[in-house]
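S.K.: quick one: sequence and predicted model below, then my questions.
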Amino acid sequence: MNYCVDKLNLKRAAFSRRLSRLMVLEGIKSYAEYNAPQPLYLAYSNSLAQGSTRFDFCSLEPTFEGEVIPFTYTCNPGLLTIETDKGKLEVCFDGIELVRFRTSDGLGLRWKLTFNSHEQFMDRLDGTVYAAFERIGEFLFEATRGSQKHDSRWIALAMKPTDTQIDWQPDAEGRLEAYVKFAEGGVNRPAELHDFDACVKENLKDYEDWYKIYPPVPERYEEIKRFAVYIIWSNYVAPQGEIKVPMIYMMRTGALVRAMGWHQSYQAMALWPDIDTAVDLLYSMFTFQDEYGQLPDGASDKYVNMLAPKPPFQGFALSYILDRAGEEVLTLEHCRLLYEPMVKWIGWWTSFRDRDKDGLVSYVHGDESGWDDASIFSKGMPVSSPDIAAFLVLCMEACGLFAKKLGLKKESEDWYKKSSEMLDRMIKAFWNGNKFICFKDTTHEIIDEECIAVYQPIILGKRLPKEIIDKIADTVSDPEKFFTPNGFTSESQQSDYYDTMHGGFMLGTILAPVQMMMTVGLYMAGRKDVALLNMRNWCEKSLTEGPQVIMPSPPMKKEKEASGARAVLGVDRNAKPVPGGYCSWGCPVFLVFANLLYEEEKNLNGVKGA
């Protein structure tokens, strides 16, 4: 796949802009002809609770003298150009809810709208037509230069309009200018249409300004960096509905059209040079915090999922950010924003996930760990695990820092003490002399599995004893166990649970978030030999695979029947992607690794990374 932002592939990455939920993408009508040109669609990132999205209700094709003609396209962050043998048609965003179209080559544009029952199409008899789609919103179409006509009729028994064709035709001079405006309700004509070329420039500038926030990477990774930043930029959505502050969605289409509970913190790590934006992202999930301190699994403009939270990742993210930027960048305002919510967040875990009051927190649901189907849950729930203790050590330490900066000396001392005590308790309870283990909450039955989660306390860096650091590093760097040229596997290749064939999530899959925690942890712990090798491998693989969430895993050493358990990722690992649904989760992982490599190469060579 091409990962050049000046030649975006709209099958994978939608044409959009920062803060907008509108997009243009290339649909996939035929997977058998996946590499052939497919229809373009104007779509909207509607996030339904059941994890499905509808994107194919509004297709567009260029016409000439009233007939649809073949086309190709080129696309960059500011402009989509639809190219034909007869000329070209240009598309850009005018703000976040308005898409503009123009041509001077005699081309037209044909829209095909498909409706479900109870949806609506109406000619407003003022030059505009209106289409309303359930749980999505309303679209207003108008040709401001040229003409517009449609063939819509109402079907009484079906309680919907016919599938409708809207034709935009150029004027006598061959020019066409038009727009589509979106609103969740009450859509009206725009108050102003800005100069088209100025809109293109503004969108490009907005992308470039966002790009400049991110720290440098070696030159050979520059193109992938620009693509990764585009994915993040185009997934950064404005407040709307349930979302009260800007957030970064996981995907624009597909099953994860929402902001996930810990994903915002991954993104904050990559944005460490801009401490204000990084802190805003760390804080964003706290806007959903309930009265007990719980945060959601994820949220969108349409719903908030409080079934099971994600782990308290904020402390680890902040630790990395401040290690890179220095504690002095953290202002009193930042500390005031984060302190009380973080205290409540820690309190939720220690109050509601420590049933036997032994000072150790347990998971009662796989999703709470982020590793839904991990082998550490093979004996049932609840599970006391070292990774959640490590997360809390860093959150408590962060609260100590916030309190210190706020002049709350006693509270600061208490939090640092709690952090130290949690660390000691974690090592005494879970370290068996060779590795960390887990156990059942109430029975203390040992769970000794080879899941990467039991090595995850490496996020504590040099807070861990050197003996533990080295044993973790030596184990995960073993190519017979976790280490591969594509990254660390989520389950040891020697484990009976290792399964890369039947859709498991944490049973061997090579996942970007696993790489982030393990690799940054090893780096901070001083085991740069392992960390830098994995970073280089990951970034080199990204040159061909892109800044992915999932990299190819080694094959299973023996055939295995499906367990019958829920296939988190789906059985077919080779299934084609959802149109326009490139996931933003892997992007900050690539950006963090590439920046660390840049710094290492700069220090080694005395010049910029090459």
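M.R.: Nice, thanks for sending it over.
S.K.: use CA for all of it now, contacts and neighbours both
M.R.: Will do.
S.K.: measure the residue located most distally from the centre of the chain to R18 for me?
M.R.: The centre of the chain is farthest from one residue, A172, which by CA atoms, centre = their mean lies 46.4 Å away. Distance of A172 to R18, given as CA to CA, to the nearest Å: 36 Å.
S.K.: now swap in E65 and tell me
M.R.: Where R18 is concerned, E65 sits at a distance of 36 Å (CA to CA).
S.K.: which residues touch R252?
M.R.: Residues in contact with R252 (CA atoms under 8 Å, 6 or more residues apart in numbering) are A14, R21, S45, N235, G580, G581, Y582, C583.
S.K.: ok, structure two:
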Amino acid sequence: MNFDLKHIPFSRFGSYLSISYLTGDQNITEGIYLRNIRGGDEGNGALFKLDVIQNGKTVPFKTIADATCLRFQAEEGYVSFAYPESDYVRVYGENAGLRMSLVTEAYDNAFFHKEKSWQVNVFSKKIRFMLTPLTGELVLDAPWEVNGCSQVVADFIPDDKTCRMDGVIEEFMTSYTPREYDVTFDAAIEKVKKEYEYWLANTLTVPSVYESGKQLASYITWSCVVKKEGYLTRQAMYMSKNWMTNIWSWDHCFNAMALVQENPELAWDQFMIFFDVQDPSGLIPDFMNNEFAYWNCSKPPIHGWALSWMLKHTDKFSTDKLKEIYLPLSRWTTWYIKHRDSDNNSIPEYHHGNDSGWDNSTVFHEGIPVESPDLCAFLILQMETLSELASLLELEEEKRKWEQLADKLLDDMISYFWVGDRFIAKHLGEEVTSGDSLLLFMPIILGKRLPDHIRSALIAGLKDKDRFLTKHGLATESVSSPYYLDDGYWRGPIWAPSTMLIIDGLKSSGEKKFAQELAHKYCEMATNNGMAENFNALTGEGLRDRAFTWTSSVFLILGNEYIEINE
């Protein structure tokens, strides 16, 4: 595997450090940077611009990257990088050195620490570094001006005799603690390689034709995990270490699902992390990072569906774990009943497109709030899962309560939203007539709970090649809609969550062949075009962020289970 740093950053499991290509926005020049991805995606996190130097001058280079080693290859030398542990980077060069130019802001500074090491205090990014040469020397240009350094340029320079350079870049927050380093760079590489190979061996298997996709998906999911810190009460798989440097409260479900068979403890952590910070009202935040949780919107309640799926795929969740989730999932469900039904008609509503996860879907084109059948479908499944949990926990009265609520909401959903041949959404009690969104087909996840005529109509609509079905999968807005856009976010492109949910619904509906066909389309598209945030529905081209974890996780799930569906 040799991935392109312009699309996929170089990082490792547990680390908040990432080496990425940046285009030159936000007061930086174009180039490759060591970044600190703490604090969310409002900034690019750029710390040091990285360059290869020979004889004191920067020289051109190309990048060669796999899961455990990144190389900057110049014409007559190279510099390599590895992450032996989550909080430091080992650098090694032959016939070349490394220049690190700090993106300097107020108070940022560097000073000689002791022996050969220099400390760099990056006030602007709330992090410090210790730079230490192991072979060769370290030269700093860090002129002091009043209360900070006007610039910080650190050069790791090869030894004159061996023409080799070896050094360490260590992050720390408070007080620096010296450590023992691997004797050689090769030993450092071997250390991280063993760790990654274990992860890869425990990544879901897929058909051999999609093996290159699996290799990429495995690296992306492994490298996007960050360690427990601040608001993050558990290890968390970020959506990306490019720009989407947070976790979102439905994305985490798909990542948990992909982990549950081979890594159930990490899967449980992914699933539970949002419930650890749940508001007393029952609401869970829209997204989180190590520094804060964001509450201005939420994400759809797919958690019951996801948990039910996970319980079918592992026997490693103890009764204690089921007790741990029962009350939080109950509060999340009743929150919709208490706080998202402003007209008291027993139909829950979205207060923004972002609440649905389909941010700019045409369902929200005419205004908010919006009542949409997908929300009812998710809650029905969540209530059924709560009934299942209550049964396992011997809470018989609770079990019956959730069953009754699920049955009533199913009846209410059909009565309110089904208009003879289709589901509709409503704004202020009136049908939303703009566009033709795939969102209104999401009740297919209810499978055979739906009456035959409704299920058949939904399946026929999904198979209509003049609407959503393309050679690459299901567009999120009909390709015949006047609102369709090739790169229109939820107005056209193919996404992992919509694909996964609908394929699972088709399987539950008995549509095995069609589910397999869509799974093949998605896995082929992702293998050929990368694990992108979303894809052009007509060409399959990867769009936006090209190193997305829920895309990787859904690819792995579909390739492992839905390509060949067992009855």
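M.R.: Alright, I've got the coordinates. Values in this document were obtained by computation on a predicted structure and should not be read as measured data.
S.K.: tell me which of the contacts of R252 of the first structure you also see in the second structure.
M.R.: With both residues aligned by TM-score structural alignment, their matches' CA atoms under 8 Å, the contacts of the contacts of R252 of the first structure that the second structure also has are A14, S45, N235, Y582.
S.K.: is E177 of the first structure in a helix, a strand, or coil?
M.R.: strand (DSSP: H, G, I helix; E, B strand; the rest coil).
S.K.: map it onto the second structure.
M.R.: The equivalent of E177 of the first structure in the second structure is D166 (alignment by TM-score structural alignment).
S.K.: what about the equivalent of E291 of the first structure over in the second structure, neighbour count?
M.R.: Aligning on TM-score structural alignment places E291 of the first structure opposite P280 in the second structure. The tally of other residues near P280 of the second structure (other CA atoms under 10 Å) stands at 11.
S.K.: A strand includes P280 of the second structure, no?
M.R.: No: checked against three-state DSSP, P280 of the second structure lies outside a strand; its state is coil.
S.K.: could you measure from it over to K465 of the second structure?
M.R.: Relative to K465 of the second structure, and taking CA to CA, P280 of the second structure is found at 46 Å.
S.K.: roughly how far apart are L131 of the second structure and T174 of the second structure?
M.R.: For L131 of the second structure relative to T174 of the second structure (CA to CA), the value is 15 Å.
S.K.: ok, G31 of the second structure next?
M.R.: Distance, G31 of the second structure to T174 of the second structure, using CA to CA: 30 Å.
S.K.: just give me the neighbour total for the aligned partner of L446 of the second structure in the first structure.
M.R.: Under the alignment by TM-score structural alignment, L446 of the second structure pairs with L460 in the first structure. Other residues lying near L460 of the first structure total 23 when counted by other CA under 10 Å.
S.K.: wasn't L460 of the first structure part of a helix?
M.R.: Yes: judged by three-state DSSP, L460 of the first structure forms part of a helix.
S.K.: from memory it sits against L392, does it?
M.R.: No: assessed by CA atoms under 8 Å, L460 of the first structure is found out of contact with L392, at 10.3 Å.
S.K.: how near is E511 of the second structure to L458 of the second structure?
M.R.: For E511 of the second structure relative to L458 of the second structure (CA to CA), the value is 12 Å.
S.K.: the two: which is more packed in?
M.R.: The residue with more neighbours, out of E511 of the second structure and L458, is L458; 20 against 15, by other CA under 10 Å.
S.K.: ok, for the corresponding residue of the first structure for that one, nearest residue in space, not its chain neighbours?
M.R.: In the first structure, the residue matched to L458 of the second structure (TM-score structural alignment) is I472. Excluding its sequence neighbours, the residue lying closest to I472 of the first structure (CA to CA, 6 or more residues apart in numbering) is Y455, at 6.1 Å.
S.K.: ok, G400 of the first structure next?
M.R.: Nearest-residue entry for G400 of the first structure: S412, 4.2 Å, with adjacent residues in sequence omitted and distances by CA to CA, 6+ apart.
S.K.: now do the contacts for the residue nearest the centre of the second structure.
M.R.: Compute the mean C-alpha point of the second structure, and by CA atoms, centre = their mean the closest residue is M239, 1.8 Å away. Counting by CA under 8 Å, 6+ apart, M239 of the second structure touches C224, T245, N246, I247, W248, D251, F548, T549, W550.
S.K.: quick one: neighbours of whatever residue of the first structure lines up with the second one, just the number.
M.R.: Okay, so that is T245 of the second structure. By TM-score structural alignment, T245 of the second structure lines up with V257 in the first structure. Residues near V257 of the first structure, counting by other CA under 10 Å, number 27.
S.K.: what's the helix or strand for V257 of the first structure?
M.R.: Assigned by DSSP states H and E, V257 of the first structure belongs to no helix or strand.
S.K.: returning to what we had before: what do we get in the second structure for the residue nearest to G400 of the first structure?
M.R.: In the second structure, S412 of the first structure lands on K399 (TM-score structural alignment).
S.K.: that match: what's it in contact with?
M.R.: Contacts of K399 of the second structure (CA under 8 Å, 6+ apart): L386, S387, E388, L389, A390, S391.
S.K.: what residue of the first structure takes the place of the fourth one?
M.R.: Residue pairing (TM-score structural alignment): L389 of the second structure is matched to F402 of the first structure.
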